[in-house]
Each structure stands twice: as structure tokens, then as C-alpha cells.
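>>> structure, please.
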Amino acid sequence: MRDYEDDKLHEECGVFGIYAPGHEVARLTYYALYALQHRGQESAGIAVSDGRTIDVHKGMGLVAEVFSDRTLNELNGKMAIGHVRYSTTGSSLLSNAQPLVVHYQKGMMALAHNGNLTNAAELREELGKDGAVFQTTVDSEVIINLIARYRRGTLEDAATKTMIDLKGAYALVVLAEDKLVGMRDPHGVRPLCIGKLGDYYCLASESCALDTIGAEFVRDVEPGEIVTVDEEGIHTRIGVPKCDKAGCSFEYIYFARPDSTLDQINVSESRRRMGVELARECPLDVDIVVPVPDSGTAAALGYAMTLGIPFEQGLLKNRYVGRTFIQPTQEMREVAVRLKLNANKGVLKDRRIVLIDDSIVRGTTSSKLVEMVRKAGAKEVHLLISSPPVLFPCYYGIDTAEREKLIATKLELDGIRKFVGADSLHYLSEEGLKRALGEQSVCLACFNGNYPVPIPEGQRKLAFE
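Okay, the predicted model is just below:
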């Protein structure tokens, strides 16, 4: 089962924050984290403030495993932040679970962070020389140390100075005793949006979290912007000047929930347009179009509708297999894959099919799916991918394999086709992806190596060796 999950890119985490006196802020945060569960399944946490102190509860596992009615009832306050995590920087340990909570000269502070800093090691060394003590291995702790160090006046002033020091990708929420602050990196790599619940405001990685708690979407946080929510309402300022916009393209390809809208682009619609572009680039004479659920579904619909080919659910997903599924023995690997996805023989038998998935990382899952479809009786299997080949690692908060493990770096197109066992293989072009995203400025570094934020030579060398 782990093999199947490892052959995908993984998002680091999701964040949420709310200021709503008189509301059950911990429970609202819990529901919002439920909506963001797809962004991280290793740990979850909620911190609340009553205006004087900050309480936190966090643990390893899914949101429903970490929290109970009792723990939520004990988290009382007028504002809260929450976090779900998939580890990239830092090991999968309880000590690395967020929100991080610290006591410092000005009182207490909690932080939840999505993204990755490219200069975290440099900042950690500098802070260490000044006597800072670190209790985790996550770069989020570097950020909270910087804010504490710069906190002479307002929290917003400290946040501004901190943003000047930070390099990389980040969307984060900070909880002080009396206010909630959100920050987004100047390239806007990681998403963050603002919602309104009655007279109060909240912040979330994705708009689907706002929908879940009944909040109204207001707008996306601008790259480089600092947003403050307190008893006087919402206030904003520019922390650092906006750079060339470079939102993560994989948010649209795979990570984000289909019902979310990020930077004014609906995720489901963008995936459907990827399928339309695939149809323009690679029209095939087949009997049916079959998606790999769930991230391939919208693209498959776009492809099928454009070419007038029947769309069929030839692969069915078992939605009751979670991360706690017992790891299979070697001889049971194929059983594990079939527990996650199973072929519908009645749909596939004697058909020529187009199988549409969002990406190929190592290629192991694609080969098993193609084999599964063939065993179900398909006459031809043509694999279409709704993104370009993944050729480079990500340094901005996505868990990609080392470059040497990315199949597209080792094999040419026909070699990949033979490895996965398909009759034909086509990747969406970069130009097609850009058209599907409305020519928005997005980060395509994992496809072309053009990193919007410079990567220290030492990090690049390690990843490319």
C-alpha cells in the first residue's frame, strides 16, 4: 500500500486560522482541517487563544484520530489556528507536529506553516549563534524564532522583518494572544485565502475549508501580503514587494481539492481544460475514456467531451482504505493495490481504452494500473498524463523523489511507455498546461528546472547527484 502512495507527489500541509469570539473556534477549525485532510495525513493540531493564554492539542494521525469531543471541548478561546502535515523538511515525529507554540518576552505565540524555506539551514545557524534553542527539525521553527527575535513593537512589524529574511515558499498563520496574522511568500507559491463568517474572518490554504464551515470566500491573500484579524476587523499591509507570480502548478494538477478555487482559478475546471488540451494534442481512436480516480477524473471528462468518446468509470476507488492500513508483505503487494483501486471488468473487457492520470513520478503505480486494466480484458491501453514529465525535484514544500528516481530523467518517452506497458503514452505539453491555466504565471520548475526562488548550490547538488 505504501508503494502506491509513494509513487505520487505529496503536499506538505494545510493551514487554517479563525478569529470569531462567541463561536466554537476549535470545533470550526476541526471541521476546516477535515476539509484540508488531503494536504497532510501524518499529524494534526489546533491551538486556541482566549486573549490571555494559548492552549494546543496535536498528535500523529488523521484529524479524526487526533481529536475527540472531549479534546475539542477543552480548547476554549476566541480565535484558533490549525494544521495538517505531511513531512518534507523534518521527520514524521510528534515533536515536529504543528502548530508550534512558544513562550517569549512578549507572551505566547503559535504558528502553522505550509511550504519550505530554501535558506532554512543558513537562518538556523545564524539564530543558533545568537543563542536560539531548537526543539524540532522543521524550518517552521526558524520562522517563529525570527518573529520572536524581531518583536520589539507590533507583531506585524516583526512579521515584516521576518519576511525580509525568508527565502522560499510559505503560507502561514500566526496566533498571538490578541490577534491572528497570515503571511504569504512574495511569489505566491503556496496558497492562502481569506473568508468571512458572519462579522468575523478566517484564513485557509484552500477555499473548500471555508465552504465546509459556512464561511464566505472574500479573496486570496496577495503574494507578499500580511493580513491581521483582531477585534477591530481585518487589516492588511505589504510585508515584502510582490515578485513575479509563481503559484504551484501541481496545486491544480493534483494537490488541491477539485471544489477549491486558488488565485481565481477553479481547480476542477482547470483539470477539465487539461483534458481538453490533451484531446487537441493527442486525439485517439478508442472506445472509452477511463480516469485514474480522483485527480484524473476531470481531465478524462474534458478529453471525452472534446472528442465525443464515452466516459466510463473503469477503475473504482475504495474510499475506506486510509493511511493506517496494515502494510502488506511482499507477496501481497498486488492485493494492496487492488484494495485501493480495482478494475471494472464489465466496462473494460474487449475495449480500446484511454487511461488518464495526473502524473508519473517513479512509474511503478502506472505500470501496475496498466497491467490491472489489461488483466480485466482491455484490448488496448493508451496512457495520457495531464501534466508534463516530472524532471526536477521541488524545494518549495512538495515531497518529490530524488532526481535519480524520477523515471522521466532516466528514460525517453518510448522507454517509459515500455516500462508502464502501455500501447502509447502522451504527456501534456508545458504550452498545453499553460493554456489550461489561462496563461497564469505558475511555477513549472519540476518540469523545466526554472526555479522562481534561487536554490542554494549545496541543496541542488545533493538533489541532482
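>>> CA atoms for contacts and neighbours, from now on please.
Noted.
>>> how much space separates A158 from C443?
A158 is 28 Å from C443, where distance means Cα to Cα, to the nearest Å.
>>> with T409 instead?
According to Cα to Cα, T409 and C443 sit 19 Å apart.
>>> who has more neighbours out of those two?
Each of T409 and C443 has its neighbours counted (other Cα atoms under 10 Å); C443 has more, 22 against 15.
>>> which strands or helices does the longest helix along the chain pack on?
Ranked by residue count, the top helix of the chain under DSSP state H comes out as helix 267-281. With contacts taken as 3 or more Cα pairs under 8 Å, 6 or more residues apart in numbering; DSSP states H and E, helix 267-281 sits against helix 297-307, helix 430-436.
>>> what does the shortest one contact?
By that I understand helix 430-436. Applying Cα atoms under 8 Å, 6 or more residues apart in numbering, the contact partners of helix 430-436 are S270, R271, R273, M274, E277, L278, S386, S387, P388, Q440.
>>> quick one: neighbours of G59, just the number.
21.
>>> contact partners for it?
Counted by Cα under 8 Å, 6+ apart, G59 has contacts S43, A44, G45, V66, L94, A97.
>>> so of those residues, which ones are in strands?
If you go by DSSP state E, the contacts of G59 have S43, A44, G45 in strands.
>>> quick one: which of those has the most company?
Busiest of those [other Cα under 10 Å] is A44, holding 33 neighbours.
>>> give me every residue that touches that one.
Residues near A44 by Cα under 8 Å, 6+ apart: 58-63, 66, 82-85, 97-98.
>>> second chain to compare with the first, below:
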Amino acid sequence: MTETPRFLSDPFDDDKLKEECGIFGITGVAEAANFVALGLHALQHRGQEAGGIVSYDPEAGFQSARRFGYVRDNFTKASLMETLPGALSIGHVRYSTSGSKGNTAIRDVQPLFAEFAMGGCAIAHNGNLTNAEQLKAELIERGSIFQSSSDTECIIHLMARSIQSNIPERIKDALRRVEGAFSLVAMTRSKLIGVRDPRGVRPLMLAKIGDGYALASETCAFDIIGAEFMREIEPGEMVIITPDGIESFYPFEKTQSRFCIFEHVYFSRPDSVISGRSVYETRRQIGMELAREAPVDADLVCPVPDSGTPAAIGFSQESGIPYAMGIIRNSYMGRTFIEPTEHIRNMGVRLKLNVNRAIIKDKRVILVDDSVVRGTTSRKIKEMILDAGAKEVHFRIASPPTMWPCFYGVDTPAREQLLASTMSEEEMRVHLGVASLKFVSLDGLYRACGEDNGRNVLDPQYCDACFSGEYPVRPSDMIERGFQMRKSA
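Okay, the predicted model is just below:
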């Protein structure tokens, strides 16, 4: 029997924060699952590990398909999509941020489905519940039997224990018990439901398509299906969409919104719009802030593709230093690789990135990247640039130093593995072996996001815990495990 290939999640790129998950839902269109597949394809950057789709048709009932790997490799097959009929469907692309990592079981792949007394319900979740372990222990003690390692399943069991008479009310009941970050899409036999946590940490968007509606993590998912973006679901809002229209509720206690600022820096696609702002334009503005805050005498500004490109353009425009594609990405490697040999693994980033030697030789090069996490990839890229004949390499980073882990839906290394948590900026410069290293300031990042006065230290406008260590929602489970919060000044 032939052994099934083991797919590894980008073994050559462990120096980036991994992109949480993407969710999509649609109602009121024929063959809705096909639209979901297209939407998930546009959201593939948010999760490449696995994907799933659930649909409902009055004759066929609820149908689901869950697969490992890319959307394009699974949900473009007519033989599969024909098994997902109906005008109502939701889907999910996954990068595991809770539960098992690197050894995902098919039972962990969302959407999750459960049959209640009043009918079936499927749920797909982007984010992370910070009290999931406590809830799970409580639920197991009371007789619940868990089928997956996903924190999302806590919501299903809390719904099952609710005494409310319909599914939307049970969802409200369940979500009032959870802590952390969640954007959800859910579906019953007749309703498409979207919910965002009270602080709005994770995004959720609403669009109109024909006589129907769609929900998605990002606006770029609407473009691919020709839907017209309407608005963002507000923090703490729940929408219920039926053939009769949209109902809006606010079932949670009102609190200050704290949207994830790293969505602007890296997670969202540059062609998406967040809070009325083009993600591309925000990243270009970050580059301009960097050029003002940390100028350097050099010959070329080069992005580390692809996420560093808009910031590099902004740096070049503000500094007057020419922009050039000094590093070229191999677009055909993808984000997974099958069982690389040790020799291939040692080639590292050279399999993904190649230096444009004719441009780099004898130049003083400014490399613009979105972040430095462990620093391993940054060192390899610097070596490639110097090997190509560059005179100097300067790093400019389009985010502040990443010093703290994220517990709200991003797979972050442990704090001791984050370079900036153990080294000063100068120590990092020496470690990376570059002529200079500068990060955009937290105030500069806020200004690039449209906050002209920078960061309000008493009441920050965004969740920036990965930079500041100030967590808007107490990470209860991690504190129980021994995580040390930042001590107040």
C-alpha cells in the first residue's frame, strides 16, 4: 500500500506569524457551496492546512465536506461540489491556532455541525477562546463528550446545554460564556448568522449578491464572486439573515473595540478594505512612517516579498531612494512541501526566494519586511543579499518589535522564542548581521492606520498585545498554565 504523503505547513517559513483562519457564508443563491469555495479560495492566505464546507438543501438536508490542503485542490472538483446542494452554505479555511498543531485530525476541520432538538446547526470560527480549557473541563465534568481538539466545540456544547427555544438564542447564550476573540458564521436550515466578539478583535464583513447576502473575513472574498460590499459587522453585533432580510442584535455588554492591528500589517490581503481603509494604502503609509522615523543613506529599497512590498513602495516614495525588486519569489512552490530531504531543507529560503543579482551587486540595500519573529529567515535573506554582492544590508521593519505571543487566533511562538523579547534592537542588529535595523514605532504604526495622534496609551484603539504586552482580554487558560503577564508600570 502506498503511504499517504505527509504535508508540512511551510517548513521553510517558520519566521512568520501564522494567519489564523478564514470564514465565509452565503444565502439566497443557487449552488451556494460553489460561491463558498470561491470565497475560501480568496481567503486561502488565512489558512492553508485544511478547509471545509457545509450546505443545506430542503431535499438533501445538511451536507458537508472537509479536506486537508488547498481549496483549489479539493473544492473545484465537480464530483465533490455536486454533493453540496442548496442555496445556503458556509465554509472555513484553517490554520490551527488551538488544539493539535502539525497533526490535525479531520474531526478538527471546520465547520463543525451538530443536530439539536430544533434542527441542525453548523458553525465556523475565526479567533481563539482564551477560557476554552476551563470551559471544556467544566463541560466534561457535566457529561459532555468532545469529538475534536478545537476550542470551537465548546460553543456547540454550551449551545446544547442552553434552555433557549431556538438556535440563535442558544448561540447568544453560549457566546456570553466564552472569552477571547471570535468572528463566527453559522447556519441553520433557514438562517445565515454572523457574530463578532464585543471587542471586534477579528474581522467580519457583509455583502449583497443578487437577492442574497454573504459574510466573509475580508472584502477580497466578495470581489471574486461579484458581491457588493455593504458594511462591517460591528463589534458585539449579531446578524441573522433570512429570505425576509437582515435582523441585527447586540447581545453582549458594550465595551471598547480593540481590532487586531496586525490585520493591517500582515494578515489581510492588500486588496481588502478594513475600517474604510485600503489595506494596501495603510501598508504604504507604514513605509512612509518608517522612512521618516529611520532614514538611511542607501542605493535601493527592496521588499521582502510579498508582504513587505507596499511598505517598501512607501519607504521609497518618502525617502526618494529608488525601489527595486531585488528579491524574486518562486510562485510555484506554494506554501507546502512534501517530505523535504535534509539537503533540500538546508537550502531553506532559497527554494522560495531568489536574489536579483544584476540589481543588487555593489549596492547599499534597504530590505523592508513586515515583521521579525524568530529572526531565522531574516538572517538567511541577509546572507543571500550579501552573497549576491551587495555592499551593505539595512533592515526596516513595518511593525514594532514582536515581543509577546498572541492568544486571540494567531499561532505565535512562545515568548522566549520571539527575538525581540530577549534582545534589544542593537543586539538584534548584531544577531542578524546587518548594517542597521529599525522598526516602525507603535505611534508611527497607529498614525499609518489613520490615528493622527498616535496611540492613546490610556485607551488604545487597537489590540496591539503582540507589541505592547497589554492584553485587552485576560488569557485565562495561559495564565493557568503559568504565563506571566506584563507587570504594570
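>>> before we move on, the earlier item: just name the most buried of the helices and strands packed on helix 267-281 of structure 1.
helix 297-307 (a mean of 24; mean count of other Cα atoms under 10 Å).
>>> tell me how far that helix lies from the chain's centre.
24 Å (Cα atoms, centre = their mean, to the nearest Å).
>>> and the direction of that helix versus that of helix 267-281, what angle?
40 degrees (axes from the mean of the first three to the mean of the last three Cα atoms, to 10 degrees).
>>> in structure 2, what residues pair with helix 297-307 of structure 1?
Aligning helix 297-307 of structure 1 against structure 2 (TM-score structural alignment) gives residues 309-319.
>>> average offset of the matching stretch relative to structure 1?
Taken over the aligned residues, the distance from stretch 309-319 of structure 2 to structure 1 averages 0.4 Å (mean Cα distance after the TM-score superposition for structure 1).
>>> so which residues of the stretch 351-465 of structure 1 form strands?
352-357, 380-385, 398-399, 424-427, 442-443 (DSSP state E, counting those that start in this stretch).
>>> residue range for the fourth one in structure 2?
Under TM-score structural alignment, the match for strand 424-427 of structure 1 in structure 2 covers residues 436-439.
>>> and if you look at the last one?
On the basis of TM-score structural alignment, strand 442-443 of structure 1 is assigned to residues 462-463 in structure 2.
>>> just send the contacts of G59 of structure 1 back as TSV, with distance to T118 of structure 1 too.
Converted to TSV, the contacts of G59 of structure 1 look like this (distance: Cα to Cα, whole Å):
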residue	distance to T118 of structure 1
S43	23
A44	24
G45	25
V66	30
L94	23
A97	20
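>>> check contacts around the aligned partner of F267 of structure 2 in structure 1.
Matched across to structure 1, F267 of structure 2 falls on F255, judged by TM-score structural alignment. By Cα under 8 Å, 6+ apart, the contact set of F255 of structure 1 is H10, E11, H38, R39.
>>> quick one: map the third one onto structure 2.
Taking TM-score structural alignment as the criterion, the aligned counterpart of H38 of structure 1 in structure 2 is H45.
>>> does that match count as helix, strand or coil?
Of the three states, H45 of structure 2 takes helix according to DSSP: H, G, I helix; E, B strand; the rest coil.
>>> give me the neighbour count for it.
20.
>>> give the contact list for the closest residue to it other than its chain neighbours.
Counting by Cα to Cα, 6 or more residues apart in numbering, H45 of structure 2 lies nearest to E19, which is 6.9 Å off, once chain neighbours are set aside. Taking Cα under 8 Å, 6+ apart, we find E19 of structure 2 in contact with H45, R46, G47, Y95, F267, V410, D411.
>>> residue in structure 2 paired with N266 of structure 1?
Match for N266 of structure 1 (TM-score structural alignment): S278.
>>> okay, that match and F24 of structure 2: tell me how far apart.
20 Å.
>>> who has more neighbours, those two?
F24 (33 against 17).
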